[in-house]
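Q: got a structure for you, letters missing:
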């Protein structure tokens, strides 16, 4: 399975394929998988009935959505009526949702068929690996001995293994971008707050909506940048009233783009294989007319910014009931001012720059590691690196709420994917997506 969701939808609308045959084929591939363990639950009867209805709508000439008849998966932590929502935690093993998350409703309204759910790390608690006591470990299709990343590793692996056409995941500490990079697919963390979180929750009745700032974000993973746009277009916007349009990209030619670039940092130095792929990509951009602007934005201290993000992650978990004495009110207020100041610094930067590119991670997919979290390290070309150094490169867009995607830019000599992160201006997600499309077209 190499076609994108957007391509499959177009072929179904044109009558070249039926949703039924596409859905049957996808279900068969999932059932046959014995190595990757990416899709952990399916609903074949529902999916095939929905596919039949989709084909009937095409035959009748009815109005069709942008994802009409396309089968897809969604991260296990989203509520889908009739499917289990466990977050990989044995405490919730028997919980079956009886209502749909907002993104499920919107994807379905756009014509997508939610066939099943992809694996997660227990309680989404690991950005580098995906395993839990209920469903077991997910492996990287490029090398089964290595991680697909976490906690959306199941979705990224499913895309890379040809087990789904589209996926929806979540990203607080890089949980969309890191798996996308390690598996060689596209993954978008939208502008924070752009996609409603309703239904992305622990098992139980619907939680009341809150306006308290949170850095947790949900977004699509896909096989192309165009699929990211399609998925974001049909899921973005306020919960109610529903009226929203994606801002158009700033430019449609690489030669018109001003591209900020940082390819290394002492806090998370990139391996030689990752660094080579990144520098080669920037050279290609320059040869094709993009204006390259090297260095961090004026006023940005990358180490300080990563540290500030660490505080915000701790605050997020304190708000979930873990460590209520995490910080004083004065500390929280000071850190919130710090966070907003950093966002304003980046907004000023994007007045003169269109996108900012940097590593998604300092490494490629690394071997599975069952050691305690604090004991883990990652071996690189320059020696061992701390496990939590994976957070450094994704921290900057997460702290400021900026849209950021990871895109594949090649593979190492041993066949491991390399990802590059593209950060866009606040609420200009399609500028980052369009840049990724233009860059991919150079291949």
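A: Alright, I've got the coordinates. Only a predicted model underlies this, so the values are computations on that prediction, with no experimental measurement involved.

Q: can we go C-alpha only for contacts and neighbour counts from here?
A: Noted.

Q: so where do the helices sit in the stretch 251-400 of the chain?
A: Counting by DSSP state H, counting those that start in this stretch, the stretch 251-400 of the chain has helices at residues 272-287, 302-319, 329-349, 391-400.

Q: Same list, these, but as TSV with distance to residue 206 and mean neighbour count please.
A: Listed next are those as TSV, based on distance: least, C-alpha to C-alpha, whole Å; neighbours: other C-alpha atoms under 10 Å:
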stretch	distance to residue 206	mean neighbour count
helix 272-287	42	17
helix 302-319	17	17
helix 329-349	27	15
helix 391-400	26	25
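
Q: wait, which of these is closest to residue 251?
A: Proximity to residue 251, assessed across the helices of the stretch 251-400 of the chain by C-alpha to C-alpha, is greatest for helix 272-287 (14.5 Å).

Q: What helices and strands are in contact with the closest one?
A: Counting contacts by 3 or more C-alpha pairs under 8 Å, 6 or more residues apart in numbering; DSSP states H and E, helix 272-287 packs against strand 291-294, strand 355-359, strand 404-411, strand 417-423.

Q: Against which helices or strands is the longest one packed?
A: What that stands for is strand 404-411. With 3+ C-alpha pairs under 8 Å, 6+ apart as the test, strand 404-411 has helix 177-183, strand 186-189, helix 272-287, strand 417-423, helix 429-440 packed against it.

Q: Below is structure B, check it against A:
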């Protein structure tokens, strides 16, 4: 049954509906795989097998009566640590939150249960979800199944690893700086960052906070693009207050056939150096699309300076996360910021400015952000999607150095590690949807993904294009050794 573990969630649900496999039988199969493979991977860090088995038995009873809760009926799945799951700890990797067991599910978790999913565990993250790796002092380090010495990315690193290694049927992550898309690319799976605001994040929090976080979204990771649409549909919807007067209704995909699409391809970003193998995979995809009759434009860009977008995003991102600072940390950062030279535009300087940003200055940057949003809107009048690299390198070696002190080798030259989030920022900064799909491998057999960016609320267009790539170009491939 090892091949069953790697099936997409929609096919697992189909097997259950047709009586080919039982819900409890499938859950136990995944549990055995977790017990076998997770010790080396450290992807799944909290489990509730007893409740999951109880839920699976109930789902089996419903199945025998011809009753199905929804499209995920009986499908075992895990979710990122940062989602509240009743009876399990929510830590965000913060040591003082060790053992922080919660009593109620996040809204998205409840919606997944309503769709029939059997939730049996939670997956690893970096502390505060604030790294492109997945290490924290509570649970330790998660390894990439393609090479245990490499990082799976982050912050939804445990999510992507669990899917790639066949430990779960579906996953749910979150994304403010590529945290769904980055690990999806590094582990060779699919991931979708939804349009800002269409999926309520209530219960994706510490300390019962209820205010939405600027640019933060929740979304699915999966082994197929079709599963992304199922997962997205399950969690789409507003909270109780907004739902009184508003309803989310996403438009259908703009096109149905690959050769109908108008595609802009950002083969590289001149302001962010790319590893040559990443560049080559983007070029190969562009060549394939041309040969398939797709209208491809590799020179098309939205009408703004990408360097400005990256700079403002870096500052606004750090402003968004600045409330985590203690008073002493804020005071120290303020002193350091005031000592900066006016022309210091390093990643470190941007971080300090963001962490101590005044509301007056934030308002000015927010105006600049919304002007960029309108430039994207104009761009997508001409093009259906933009394809862009997701990461500047394939999966890199584990590195305990703090992110702003860390470097990554790009074509033999040390570059700031935080460049890894720059390309993700295009979508986060402007509230756009973006889907990652696997498109190939490096010479070291490490996965490479492409980012499919669409107009605001064109989530189904992004996922639809990923489905076409999956059908005509590249599918999910499991890493060797996890049969």
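A: Received the coordinates, thanks. Predicted model only: the values in this text are computed from it and were never measured.

Q: Ok, which of the helices of the stretch 251-400 of the first structure comes nearest residue 51 of the first structure?
A: helix 391-400 (37.1 Å).

Q: The closest one corresponds to what range in the second structure?
A: Aligned using TM-score structural alignment, helix 391-400 of the first structure spans residues 421-430 in the second structure.

Q: same question, stretch 88-98 of the first structure
A: Residue span in the second structure matched to stretch 88-98 of the first structure, by TM-score structural alignment: 93-103.

Q: and the gap between the alignment partner in the first structure of residue 281 of the second structure and residue 378 of the first structure?
A: Aligned by TM-score structural alignment, residue 281 of the second structure pairs with residue 277 of the first structure. Separation of residue 277 of the first structure from residue 378 of the first structure (C-alpha to C-alpha, to the nearest Å): 19 Å.

Q: Also residue 409 of the first structure?
A: Noted for residue 409 of the first structure: a distance of 22 Å to residue 378 of the first structure, by C-alpha to C-alpha.

Q: Give me the more crowded residue out of those two.
A: More crowded of residue 409 of the first structure and residue 378, by other C-alpha atoms under 10 Å: residue 409, with 22 against 18.

Q: In contact with the more buried one, which residues?
A: If you count contacts by C-alpha atoms under 8 Å, 6 or more residues apart in numbering, residue 409 of the first structure has them with 277-278, 281, 417-420, 440.

Q: Next: residue 123 of the first structure.
A: Neighbouring residues of residue 123 of the first structure by C-alpha under 8 Å, 6+ apart: 87-89.

Q: let's go with 10 Å and repeat that
A: Contacts for residue 123 of the first structure (C-alpha atoms under 10 Å, 6 or more residues apart in numbering) come out as 77, 86-89, 132, 151, 202.

Q: I'd like the distance between the residue of the second structure most remote from its centre and residue 17 of the second structure.
A: Relative to the C-alpha centroid of the second structure, counting by C-alpha atoms, centre = their mean, residue 65 is the outermost residue, at 36.7 Å. Distance, residue 65 of the second structure to residue 17 of the second structure, using C-alpha to C-alpha: 11 Å.

Q: ok so, going back, just give me the match in the first structure for the residue farthest from the centre of the second structure.
A: Aligning on TM-score structural alignment places residue 65 of the second structure opposite residue 60 in the first structure.
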